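1. Predicted model follows, preceded by the sequence.
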Amino acid sequence: MHPLHPNSHRLRHGRSSEAGRGYLVTTVVHQRTPIFKDWQLGRLLVTEMRQAHEQSQVNSLAWVVMPDHLHWLVQLEQAQLSDVMQRVKSRSTLSINQVMGRKGAFWQNGFHDRAIRDNQDLLPCARYIIANPLRAGLVERIGDYPLWDDSWL
């Protein structure tokens, strides 16, 4: 058990992945540091997400990189969700730390995921994800926010 995150061990308990199922994934920067206020650092994360999509690990449906966390809606293809997230977090940590000239933890341990039961719920979920910058008051129009995408647009 991690002393700062007493329930982090529960994030992995009972987790399973199902090919073709949609998942809403959220992962948070270590200590909620708003690193991605620098949108160029956010683009390094996006590069790793795109690679997972291009390698047919996931079908990336929608995402938004907020200043201190990521929301990502995916359909699993040829990988387990935990493997995809480990790879994306690890590779983005290396590239971001290199650019920032730092070492050490970048992401909080684990991630939160919610399986989408009915594929008809994917579009409303995607709309909810990309509206995050609006709800957070970061922009007045989603088109003004640089770190998001949606496969329906």
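-> Yep, it's here.
2. C-alpha only now, for contacts and for neighbours.
-> OK.
3. For this protein, just list every one of the strands.
-> 22-28, 58-66, 69-76, 112-116, 148-150 (DSSP state E).
4. In this structure Leu61 contacts Asp150, no?
-> Yes. Judged on C-alpha atoms under 8 Å, Leu61 makes contact with Asp150 at a distance of 5.8 Å.
5. Compare neighbour counts for these two and give me the winner.
-> Neighbour comparison, Leu61 and Asp150: the larger count goes to Leu61, with 21 against 17 (by other C-alpha atoms under 10 Å).
6. could you list every residue that touches the more buried one?
-> For Leu61, the contact set (C-alpha atoms under 8 Å, 6 or more residues apart in numbering) comprises Trp72, Leu73, Val74, Gln75, Ala126, Asp150, Ser151, Trp152.
7. Make TSV out of those and add distance to Ser17.
-> Listed next are those as TSV, based on distance: C-alpha to C-alpha, whole Å:
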residue	distance to Ser17
Trp72	15
Leu73	14
Val74	12
Gln75	10
Ala126	20
Asp150	22
Ser151	22
Trp152	24
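8. what are the ranges of the helices in this protein?
-> 39-54, 81-100, 122-130, 132-135 (DSSP state H).
9. Output the ones you listed as TSV; include the columns distance to Gly143 and mean neighbour count.
-> Shown next, in TSV, are these (distance: least, C-alpha to C-alpha, whole Å; neighbours: other C-alpha atoms under 10 Å):
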stretch	distance to Gly143	mean neighbour count
helix 39-54	14	18
helix 81-100	25	17
helix 122-130	10	18
helix 132-135	10	16
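10. want to compare, so here's the second one:
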Amino acid sequence: MEEAPPLVKTLQRLKSYTATRANKVLGRTGAFWQAESYDHVVRNGELERVLAYVVENPVKAGFVEDWEQWPHTYLAPQ
């Protein structure tokens, strides 16, 4: 069996860890992440759109009204 590339292994570990932690916080068990993956190279000119998508996720989920209220978001000042 062919060994997975390092990035694939890293993402698998990250998803496993975060799923375990999130399920513990939420008091649940079972699958946490969707089976699909949307990993791709961020091309020139796409970074702002991708960052906006990521930081808006807690807002879309109804956890906060503004992305800046979400304590787990990190966005370096420019």
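-> Received the coordinates, thanks. Just so it is clear, the model here is predicted, and its values are computed rather than measured.
11. Would you pull the TM-score for this pair?
-> Once the chains are laid over each other, their TM-score by TM-score structural alignment, normalised by the length of structure 2 reads 0.54; 70 aligned residues with a C-alpha RMSD of 3.0 Å.
12. returning to that earlier point: filter the contacts of Leu61 of structure 1 down to the buried ones.
-> For the contacts of Leu61 of structure 1, a burial check counting by 16 or more other C-alpha atoms under 10 Å picks out Trp72, Leu73, Val74, Gln75, Ala126, Asp150.
13. Setting aside sequence neighbours, what's the nearest residue to the first one?
-> The spatially closest residue to Trp72 of structure 1, leaving aside those adjacent along the chain, is Trp63, at 4.3 Å (C-alpha to C-alpha, 6 or more residues apart in numbering).
14. wouldn't that neighbour be in contact with Arg50 here?
-> No. Here Trp63 of structure 1 does not reach Arg50: they are 10.7 Å apart, not a contact under C-alpha under 8 Å.
15. The residue nearest to the spatial centre of structure 2 and Thr29 of structure 2, how far apart?
-> Nearest to the mean C-alpha position of structure 2, by C-alpha atoms, centre = their mean, lies Val54 at 7.3 Å. Separation of Val54 of structure 2 from Thr29 of structure 2 (C-alpha to C-alpha, to the nearest Å): 24 Å.
16. Arg43 of structure 2 now?
-> Arg43 of structure 2 is 36 Å from Thr29 of structure 2, by C-alpha to C-alpha.
17. Comparing these two, which shows the higher neighbour count?
-> Set side by side, Arg43 of structure 2 and Thr29 show more neighbours around Thr29, with 11 against 7, by other C-alpha under 10 Å.
18. Please name the nearest non-neighbouring residue to the more buried one.
-> Per C-alpha to C-alpha, 6+ apart, closest to Thr29 of structure 2 is Asn23, 5.6 Å.
19. Could you count how many residues lie near the residue lying closest to Glu56 of structure 2 once chain neighbours are set aside?
-> Closest residue to Glu56 of structure 2 apart from its sequence neighbours, by C-alpha to C-alpha, 6+ apart: Trp67 at 5.6 Å. Number of residues near Trp67 of structure 2 (other C-alpha under 10 Å) recorded here: 18.
20. Could you pull up the residues touching Trp67 of structure 2?
-> So Trp67 of structure 2 contacts Val55, Glu56, Asn57, Pro58, Val59, Thr73 (C-alpha under 8 Å, 6+ apart).
21. For those, which two are the farthest from each other?
-> By the measure C-alpha to C-alpha, Val59 and Thr73 form the most distant pair in these, at 11.5 Å.
22. follow-up on the earlier one: possible to save the strands of structure 1 as a markdown table with distance to Asp83 of structure 1?
-> Listed next are the strands of structure 1 as a markdown table, based on distance: least, C-alpha to C-alpha, whole Å:
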| stretch | distance to Asp83 of structure 1 |
| --- | --- |
| strand 22-28 | 13 |
| strand 58-66 | 11 |
| strand 69-76 | 11 |
| strand 112-116 | 13 |
| strand 148-150 | 22 |
